[in-house]
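Q: got a predicted structure plus its sequence, pasted below:
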Amino acid sequence: MANDKTPTILIADDDHQALSILKQIMMGQGLNVITASDGNSTREMVSEQKPDLVILDNYMPGVSGSEICREIKDDPKTRLIPVVMLTGYTETPDKLEAIEAGADDFINKPYKAVELITRIKSLLKVKFLNDELDSAEEVIFSLAKAIEAKDEYTKDHTARVSQLALAMGHQLKLSAEEQDALYKGGILHDVGKIGIPDGILNKPGRLTDEEFAAIRTHPAVGEGICKPLKSMRIASKIVRHHHEKLDGSGYPDKISGDQIPVVARIMAIVDVYDALTSVRSYRTALPQDKAFGILEEESNKGWWDKELLATFKSIVTV
C-alpha cells in the first residue's frame, strides 16, 4: 500500500474455520485483522474501532450481514468504510440484498484467494484516497477557523450560518449532496478573507473604495481554495456566489436570478441575517423583527429570493 498506515480489516463470520482461514490470508498481506462471529459484536467493533474495511458473512446470528452493512452505510461516521459481503449462497436475491444495503463488493464462497486479495487492495486504495481527501478538507476548515479567530465580533459566525443553512436545506428537501454543501459552505464562505489585511477586516468605521475592493476579492479567492477538491464542487459555488443579488447588483460576477445557484441564494440570506442579529464593532445586535424588516425591504428591492426568505423566516422566527 502507498499509505504509511497499516490497514485494519474487520472480518465477521460465524464459521470459525472460514474465519481463521480468511484471517491468515489477510495477515499474510501485512494487514491488521480483527474478528467478530455475530452481528451484535460486529456492530460494536465497527463503532469502536472504525476499521479500514469490513468483510461480512451475510448470514450470522443476531443481526444479518446485510443489516450491518446498511447501518455502516447510513452512518456519516462510517459510510466511507468499504464493505465486502461473503456468502455460501449464490442466489440472486442475496446479491440484490447486499447491493441494496450498500455493499461495495460481493464474493461467493468458495472464493479464490488471489481474486479476494486483489479486490480488497483495490477497495483499500479508494478508502485511503478518501482519507486523504478528508485531511485536505480539514486543512481548509482550519483556515476558515483561523480567519474567524482574528475578529472577536465574528466568533461562531460560521457555525451558526452552517447550521441555519443546513436547516433550510432540510426544510426545502434538497438533495443530501446539496445539504452537505450548505453545511460546508456555511463554514467556508469567508475562507477567501485569509489574504485580506486584518486592518481592513477589523476596521470599525466605513471602508474606503480601495478597502472595499479588497473585501470583494474574497469570494473568488475562497473558490480558488475550495474548487480543487471534487468534494467541494457545490460548496465552492456557495463560496463564490454568496454575495450575489437577484437583481445582478452583487459581486463578484454580477449574475442574477436563477443564474445564482439556489444553495448560494440560501447562504446569502442566512449570512446577512446572522450579521444583522450579531454584535459588530460598529453597532449592537439587531432584534429579530428588525433584522427581518431589513431583509424584507431588501427583498423588495430585488436583492433576495422572496420565497426562500419566507421559508427561512418560518424556520427561525421565535
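A: Sure, I can see it.
Q: switch to C-alpha atoms for all contacts and neighbour counts from now on
A: Noted.
Q: all helices for the stretch 201-318 of the chain, in order.
A: According to DSSP state H, counting those that start in this stretch, the stretch 201-318 of the chain carries its helices in the segments 209-215, 218-226, 235-241, 262-276, 288-300, 306-316.
Q: could you check the angle the fifth one makes with helix 262-276?
A: Compare the direction of helix 288-300 with that of helix 262-276 by axes from the mean of the first three to the mean of the last three Cα atoms, to 10 degrees and you get 140 degrees.
Q: run through who's touching helix 288-300.
A: Helix 288-300 is contacted from outside by 269, 273, 276-277, 304-306, 309, 313, 317, using Cα atoms under 8 Å, 6 or more residues apart in numbering.
Q: what of the first one?
A: Contact partners of helix 209-215, identified using Cα under 8 Å, 6+ apart, comprise 193, 196, 200-201.
Q: how near is the closest residue to residue 58 other than its chain neighbours to residue 100?
A: Leaving aside its sequence neighbours, residue 58 sits nearest to residue 65 (Cα to Cα, 6 or more residues apart in numbering; 4.1 Å). Plainly put, residue 65 is 12 Å away from residue 100 if you go by Cα to Cα, to the nearest Å.
Q: more neighbours, those two?
A: More crowded of residue 65 and residue 100, by other Cα atoms under 10 Å: residue 65, with 31 against 12.
Q: would you check that that one makes contact with residue 55?
A: No - checked against Cα atoms under 8 Å, the pair residue 65 and residue 55 is beyond contact range at 9.2 Å.
Q: what sits in contact with each of the two?
A: Taking Cα under 8 Å, 6+ apart as the criterion, residue 65 and residue 55 both touch residue 85.
Q: residue 11 is in contact with residue 55, correct?
A: Yes - Residue 55 lies in contact with residue 11 (Cα under 8 Å); the separation is 4.8 Å.
Q: name the nearest residue to the residue positioned nearest the centre of the chain, sequence neighbours excluded.
A: For the chain, the residue nearest the mean C-alpha position is residue 180 (4.7 Å; Cα atoms, centre = their mean). In space, and not counting its chain neighbours, residue 180 is closest to residue 166: 7.6 Å by Cα to Cα, 6+ apart.
Q: got another one to weigh against that:
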Amino acid sequence: MDPHDSAVPPVDVEAPAATPEAPRLFLPASALVSETLGRATILLVDSVDINRQLIKGILKAGPYRLLDARNPVDAFHILQREPVDLIIADMMMPAQGHPMYGGFEFCRQVKANRRTRLIPILILTSVQGIDNEVAGLESGADEFLIKPLQPAVVRTRIRTMLRNKRTIDSLEEAETILFALAQTVEQRDKETGNHCQRLAALSVALGTALGLPEEDLVALYRGGFLHDIGKIAIPDAILFKRGVLTEAEWTIMRSHTWKGEEICRRMRSLSPVLPVIRNHHEKWDGTGYPDGLGGEQIPLLARILQLADIYDALTSRRSYKSAFAPEEAMKILGKESEMGWRDPELVSVFVEMVRQPNFVARSAALFAPEDDGSEEGMELQSMRDSLARMSREVLK
C-alpha cells in the first residue's frame, strides 16, 4: 500500500534500503524428471495383473517410467507422493456399489483435485458402444481406446498426450516464475514479512463473505501475490527512497500498476487477475490511479483486495509506525469511507467480518495442512496447493 493512499499521514523517515539476495528458482519435480532424464512417468491402474503387464510390454522400449496400481485407492496413494505425467486406467475397475463404472469414478476424482486435474487420463475398455465412450469422456478422461489394443496406436496416442502435457507444464512453469518474481518484490523489503500470504487470506475471506464464486476467490488469492509485481520495474532508488517522494518519482511509482498488468497480460490464465493488479489503487471518488475510476467502475475484486491491503498495512508494524489494533484500523477504514475513498458497503462487510470471533484463526486456516474432505475443505486445499507451488517449490 502506498502511504498517501490512506488517511494515516505518512511519516518522513528513512525507509529500509536493504535488498536481500533474490531467492533461487526451482522447477517442479515433474519438469526436472522430463528435462534431466527424458522420461515421462506413467501410472497404470488396473485390477487385472495381465492387463498391466500387456501395457508394460507395449511401452517397454519407450522412454517411460512405469508405475502400477491395482485399484483407485493404491493409485491415489501413488499420486500423493509421485509426480505423474499420464494415467492409463481400465474402465472396469471394481468400485463399491458400481463395479462397471470404477474407472469413470476414478477419473472424476482425479479431475476434481487441483493437484491432479491436469494429468491426462487414457481409459481402456473392452466394452463397445458410443454411450460408454461418451460417459468416459464426460467423467474427465482425455482419450478412450477400445480393446483389443493395437500397440502402434497405443504408443502414438500416448506420445500425443504426453506432448500436450509438456505444453501445459511449460505454461504452468511460466506462471510459477511470475509468482516467484512477485515474491522477490516482497522480499526486497524485510518489513513486509508475509504480506502476500496475509493479503491473499484476507481477500479470499472477504470474497467468501460476499458469496463470490470459486473462480473469483482464486483470482483474489493470486492477486494477493501478484498485485505489486510491477514494482519489479521500479528503481530501488525510488522504491526504497529515504523520505518523501517527489511528484516525478510518484509518477514512476504509480506506474507499477499498469506495468504489473503488462507483465501478466501474456498469461491467459491470469486474465481474471489483471483488473486487480491494475486498479487496486483506485478510489471510490475517482481520485485514485492509474485510470481515475470511481464507484462501481472500479472492478469489485480490485476493491476487495484494496481493503485487505490497507487493513494489513495498518495492522502491521513498520519502521515509521507501530501496528494499529484491529479496532483502530477499522475506524481508519470507516473514516476513509466517509471521505469518499472506499466503497462504503464493502467497508461495512469487511468491518463486520473482522469483528467476527476467531476471524484471524479462520483466515490462517487457509494455509493449514489439514483437509476435512468437505467441499469447503477442498476449495481451501486447492488454494493451499497453489501456495505450496508458489512458495515451496519455487522459493527455497
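A: Nice, thanks for sending it over. Because the structure is predicted, anything quoted here is derived from the model rather than measured.
Q: just give the TM-score of the two.
A: For this chain pair, the superposition-based TM-score is 0.90 by TM-score structural alignment, normalised by the length of structure 1; 316 aligned residues with a Cα RMSD of 2.2 Å.
Q: returning to what we had before: where does whichever strand or helix holds the residue nearest to residue 180 of structure 1 end up in structure 2?
A: Element membership for residue 166 of structure 1, per DSSP states H and E: helix 157-171. Mapped onto structure 2 using TM-score structural alignment, helix 157-171 of structure 1 covers residues 195-209.
Q: so how much does that stretch differ from structure 1 once superposed?
A: Mean deviation of stretch 195-209 of structure 2 relative to structure 1 after superposition (mean Cα distance after the TM-score superposition for structure 1): 1.5 Å.
Q: contacting residues around that stretch?
A: Stretch 195-209 of structure 2 has contacts (Cα under 8 Å, 6+ apart) with 183, 186, 216-218, 220-225, 304-305, 308-309, 312, 349-350, 353, 363-364, 366.
Q: OK, contacts around residue 309 of structure 1?
A: Per Cα under 8 Å, 6+ apart, neighbours of residue 309 of structure 1: 269, 295-296.
Q: quick one: map residue 285 of structure 1 onto structure 2.
A: Matched across to structure 2, residue 285 of structure 1 falls on residue 323, judged by TM-score structural alignment.
Q: ok, now which ones touch its match?
A: Taking Cα under 8 Å, 6+ apart, we find residue 323 of structure 2 in contact with 314-317.
Q: same question for residue 241 of structure 1.
A: Per Cα under 8 Å, 6+ apart, neighbours of residue 241 of structure 1: 219, 251-253, 260-261, 264.
Q: again, only using 10 Å
A: For residue 241 of structure 1, the contact set (Cα atoms under 10 Å, 6 or more residues apart in numbering) comprises 189, 219-220, 223, 235, 250-255, 259-261, 263-265, 267-268.
Q: which one in structure 2 is aligned with it?
A: Match for residue 241 of structure 1 (TM-score structural alignment): residue 279.
Q: check the gap between its match and residue 255 of structure 2 for me.
A: In this view, residue 279 of structure 2 and residue 255 of structure 2 are 11 Å apart by Cα to Cα.
Q: which neighbours do these two share?
A: The contact sets of residue 279 of structure 2 and residue 255 overlap at 289-290 (Cα under 10 Å, 6+ apart).
Q: what about the closest residue in space to residue 117 of structure 2 that isn't next to it in sequence, which helix or strand?
A: Of all residues not flanking residue 117 of structure 2 in the chain, residue 111 sits nearest, at 4.0 Å (Cα to Cα, 6+ apart). Here residue 111 of structure 2, judged by DSSP H and E, is contained in helix 102-112.
Q: likewise residue 79 of structure 2?
A: Assigned by DSSP H and E, residue 79 of structure 2 falls within helix 72-81.
Q: what range in structure 1 matches that helix?
A: Using TM-score structural alignment, helix 72-81 of structure 2 pairs with 39-48 in structure 1.
Q: mind reading off the mean deviation between that stretch and structure 2?
A: Its matched residues in structure 2 lie on average 1.7 Å from stretch 39-48 of structure 1 after superposition (mean Cα distance after the TM-score superposition for structure 1).
Q: and residue 84 of structure 2, what does it touch?
A: For residue 84 of structure 2, the contacting residues are 29-30, 40-43, 65-67, 78, 116, 119-120, by Cα under 10 Å, 6+ apart.
Q: just to be sure, it is in a strand?
A: No - according to DSSP: H, G, I helix; E, B strand; the rest coil, the state of residue 84 of structure 2 is coil, so it is not within a strand.
Q: stretch 100-114 of structure 1: how far from the chain's middle?
A: The chain centre lies 28 Å from the centre of stretch 100-114 of structure 1; the measure is Cα atoms, centre = their mean, to the nearest Å.
Q: likewise for stretch 244-253 of structure 1?
A: 27 Å.
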